[in-house]
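# Sequence and predicted structure, then a few things I'm wondering about:
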Amino acid sequence: MTDTLPAAAWTQREDLAALVAALDPAHVGNCRWVGGAVRDTLLGLAVKDIDMATSLLPDEVVARLDAAGIRALPTGIAHGTITAVLPGGPAEVTTLRRDVTTDGRHATVAFSSDWQEDASRRDFTINALYADPRTLALTDFFGGRADLAARRVRFIGDPEARIREDYLRILRYFRFQARYGAMPADAAAEQACAALAPGLKGLSRERVGWELMRLLAHPDPAPTVSRMAELGVLAMVLPEADPAALPALITAETREHVAADPLRRLAALLPADPSLAESVAARLRLSGAQKKRLACAVVRETGDPRALAYRLGLIEASDRLLIAGESLAPLAGWTPPQFPLKGGAIVARGVSAGPAVARTLRKVEDQWIAEGFPDDARIAQLLDTALSLPG
């Protein structure tokens, strides 16, 4: 098993080398890469976020960055985090920490100079891997490399103790299991999550919603969501959910070459009840636009794909069609047209302005949609027909 981090594009960034030089000019080893960047590089995955741990106190981090001309933002200074703004993308620099008190939702921390103490407060072994920024030598206190190789998501230390520090770790566990884990899952982790699942009810709705949506954004979260239901975890945060429809949706997304969409997947989990969907959206603190889309997507009616897209929008129609397992081919490269007939044209034909005009417009538009959006000549014929009918 390798003792060094494989070279990756991000490890060779000049701006990150400048960051290291600013924080550790004397090469005393006071900073290391940590967390997701190290984990994903070991797995050969693309790295999105760069995190660095350091024994320097936050004020010293800021002073050294300022002296090097690197912009420093105190994005989480209460917990020791400074964001270094770099040309190639930001990097978060966090002082080593230890937990002083925890209440299941938040932690009070103190700064530390002990690398193993910092590692021991992290959630999973695969997130407690450090790499020297110059030599790329790895530091692994808790067997994270072996767990990565086995695709095993394992809590550091006693799983129940780690969860009691922050119950959100239950949802984080399943999110990481969906992304990195293999079956069978770690038995101790699952047992702890099941036993302590009621603690999820005390978390803020924003945190729960954020974790759920990140879980559903993974390539195939269906087995994990099903397991959450079996263990009684899903009922604590989404009691309305039925995981049975999720595999079919993911199959349809794959067949149609459509990117994973957590909101669409959430809709597949819910019953066909728009008002309930709106309630769920509010509970998870989704945006107004997300609430509207979710309420539309849970409706199980489809019909002609282009008519659906005209009335609802392309995204909304795609949601319904995919959840129903239907093809998106009729929508490929197609843009819903504008209905060209206006009320003025009907008034010019002798219809008094008011409800009669609106009724005539609806009649013509409905037939125009049913006929597949024919040209203006056909619209004129449809209008003649509508005006010739009584009422």
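Structure received. Residues are numbered from 1 along each chain as shown.

# Going by C-alpha atoms from here, please, whenever you check contacts or count neighbours.
OK.

# Quick one: the helices in the stretch 51-200 of the chain, in order.
Per DSSP state H, counting those that start in this stretch, the stretch 51-200 of the chain carries helices over the ranges 58-67, 115-120, 144-149, 159-165, 168-180, 187-196.

# how distant is the first one from the center of its chain?
Shown here is helix 58-67, whose average C-alpha point lies 33 Å from the average C-alpha point of the whole chain (CA atoms, centre = their mean, to the nearest Å).

# contact partners of that helix?
Outside helix 58-67, the residues that touch it by CA atoms under 8 Å, 6 or more residues apart in numbering are 19, 22-23, 71-72, 77, 80-82, 84, 93-95.

# one more structure, for comparison:
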Amino acid sequence: MAELPEAEWTRRTDLAALIAALGTDDNGQGNARYVGGAVRDTLLGIPVKDVDLATPLLPEAVIERLTAAGIRSVPTGIEHGTVTAVLPEGPVEITTLRHDVSTDGRRATVAFATDWREDAARRDFTINALYADPATRKVFDWFGGLSDLGYRRVRFIGDARQRIREDHLRILRYFRFQARFGSQPADHESESACAELAATLKGLSRERIGMEFLNLLSLPDPAPTVMRMQELGVLDVILPHADAAALARLVAEEQRQGAAPDAIRHLAALLPPDPSLAEQVAARFRLSGAQKKRLVHAAERVSGPKNAHALAYHVGREETEDWLLLDGGDIAPLKDWEIPVFPLKGGAVVARGVTAGPEVARVLLMVEAHWVAEGFPDAARVQELLDEALGE
């Protein structure tokens, strides 16, 4: 019998109080089990970010029991059975067991259930359908998830095509989990189903596709998986003109220089240096204003030697790192370097007899250009540059 190893999160006192508040059923069995990522990641020995619980209790009963125990709750997704317990060491989502009544590839109509296996059967992958009893730490596995974890295999529960028809986004989720957990060769049946049904992604909202794809691209090395998506025809559905090989080159550069992986930079690598196309992709994926600005700026990159400090001064550190890494440039000059503030103000120019207005701006720009070109010298040199600009 498999058991959930003890981990830092399993020793949380606030979590123990929450489980106690949910109580037991008529047979003395606990009304809560750990489920999903917390169980999977603990079995893999990697840090756990979020803790989720499943319960046969109806949402109203969950809220009632938490209130009685003095635990604040928020009905974050009560129509789908989810209540969030607000705890000192972090929120915990509690979801009532469910089964699907109908699905159309975009959304599901669910009904509440009391059978643990039935709830597990509606999940996407075997490694996400593992439950653990908080009291005994016994792991419940109905679909071979433990074996798949051992082989680092990402596999749909049951009929892969049926799982995808229930929710088309599972195609992208499959590749994200494959990039994070999977080994090679990948599960043939899962890949085949994703390739066959790739066109169904067109029926999803662009925001959902963008969010899931960026989650994949945020991983340390998504390049092999993205390359496989391209080979299977999936990438062309969501991002035509993508160059998976360019992403591989960027990831290699990030790893060589010790740069943290970044989803927007990875997305920029997939695109040709075309600002108008970057704007279209930003709109298609519903990127935020800041994300769009950065993606477009990355698309404006030019090849060749660059002065890292000067570039960072003009466009920002993050944007400069993007340009350098995308072009194979060195980001070392930016390490532990603070972008300086131009020490000369308009008032100082006016005090030298220049009439306020366009002439002041012209002088400031001239001095600033020389200051940047000389590598940001001290204030004394700035005064000398001002003298030169004024012809003194």
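Perfect, thanks for sending it. Keep in mind the model is a prediction, meaning the values are calculated, not measured.

# Tell me which of the helices of the stretch 51-200 of the first structure sits nearest to residue 272 of the first structure.
Nearest of the helices of the stretch 51-200 of the first structure to residue 272 of the first structure, taken as CA to CA: helix 168-180 at 25.3 Å.

# how far apart are the closest one and its match in the second structure?
Following superposition, helix 168-180 of the first structure is found to deviate from the second structure by 0.3 Å on average (mean CA distance after the TM-score superposition for the first structure).

# one step back: filter the contacts of helix 58-67 of the first structure down to just the ones in strands.
Of the positions in those, 71-72, 81-82, 84, 93-95 sit in strands, assigned by DSSP state E.

# how far does stretch 179-197 of the first structure sit from the chain's center?
Relative to the centre of its chain, stretch 179-197 of the first structure is centred 21 Å away, using CA atoms, centre = their mean.

# and it, which stretch of the second structure?
Residue correspondence for stretch 179-197 of the first structure in the second structure, counting by TM-score structural alignment: residues 180-198.

# buried sites along the matching stretch?
180-182, 186, 190-191, 193-195, 198 (16 or more other CA atoms under 10 Å).

# Then stretch 325-338 of the second structure?
Taking 16+ other CA under 10 Å as the neighbour-count basis, stretch 325-338 of the second structure is seen to contain the buried residues 325-331, 334.

# From the centroid of the first structure, which residue is nearest?
To find the centre residue of the first structure, average its C-alpha atoms and take the closest one (CA atoms, centre = their mean): that gives residue 214, at 2.9 Å.

# from what I can see that residue touches residue 176, true?
No - proximity of residue 214 of the first structure to residue 176 does not meet the contact threshold set by CA atoms under 8 Å, at 9.9 Å.

# End to end on the match of stretch 179-197 of the first structure, go ahead and measure it.
Taking CA to CA, to the nearest Å, the span from the opening residue of stretch 180-198 of the second structure to its closing residue is 20 Å.

# ok, and what's touching that stretch?
Judged by CA under 8 Å, 6+ apart, the contacts made with stretch 180-198 of the second structure from elsewhere in the structure are 151-156, 160-161, 164, 171, 178, 219, 232-234, 237.

# Over to stretch 364-384 of the first structure?
Outside stretch 364-384 of the first structure, the residues within contact range by CA under 8 Å, 6+ apart are 306-307, 337, 339-341, 360, 386.

# so where in the second structure does it end up aligned?
When stretch 364-384 of the first structure is compared against the second structure (TM-score structural alignment), it corresponds to residues 367-387.

# from the contacts of stretch 364-384 of the first structure, which is closest to residue 131 of the first structure?
Proximity of the contacts of stretch 364-384 of the first structure to residue 131 of the first structure (CA to CA) peaks at residue 306, which lies at 52.9 Å.

# Relative to the second structure, what is the average displacement of the helix or strand hosting the residue nearest to the centre of the first structure?
Assigned by DSSP states H and E, residue 214 of the first structure belongs to helix 205-216. Superposing on the second structure and averaging over aligned pairs (mean CA distance after the TM-score superposition for the first structure), helix 205-216 of the first structure comes out at 1.0 Å.

# my guess is residue 34 of the second structure contacts residue 135, does it?
No - at 10.4 Å, residue 34 of the second structure does not count as touching residue 135 under the criterion of CA under 8 Å.

# Who has more neighbours out of these two?
residue 34 (23 against 12; other CA atoms under 10 Å).

# ok so that one is a strand residue?
Yes - using DSSP: H, G, I helix; E, B strand; the rest coil, the secondary structure at residue 34 of the second structure is a strand.

# could you check the distance from it over to residue 60 of the second structure?
Separation of residue 34 of the second structure from residue 60 of the second structure (CA to CA): 20 Å.

# Next: residue 143 of the second structure.
Taking CA to CA as the criterion, residue 143 of the second structure is separated from residue 60 of the second structure by 30 Å.

# And residue 102 of the second structure, by the same measure?
From residue 102 of the second structure over to residue 60 of the second structure (counting by CA to CA), the distance is 23 Å.

# which residues of the second structure does the helix or strand containing residue 247 of the first structure align to?
Under the assignment given by DSSP H and E, the secondary-structure element containing residue 247 of the first structure is helix 246-255. The counterpart of helix 246-255 of the first structure in the second structure, using TM-score structural alignment, spans residues 247-256.

# Name the surrounding residues that touch the matching stretch.
Taking contacts as CA under 8 Å, 6+ apart, the residues outside stretch 247-256 of the second structure that touch it are 220-221, 223-224, 260-261, 266-267, 269-270, 325-326, 328.

# Tell me the one among those residues nearest to residue 296 of the second structure.
Each of the contacts of stretch 247-256 of the second structure was scored against residue 296 of the second structure by CA to CA, and residue 267 proved nearest at 10.9 Å.

# wait, what's in contact with the closest one?
With contact set as CA under 8 Å, 6+ apart, residue 267 of the second structure has these partners: 214, 217, 247, 295.

# Of the contacts of stretch 364-384 of the first structure, which is the nearest to residue 279 of the first structure?
Top of the list for closeness to residue 279 of the first structure, among the contacts of stretch 364-384 of the first structure and by CA to CA, is residue 307 at 28.0 Å.
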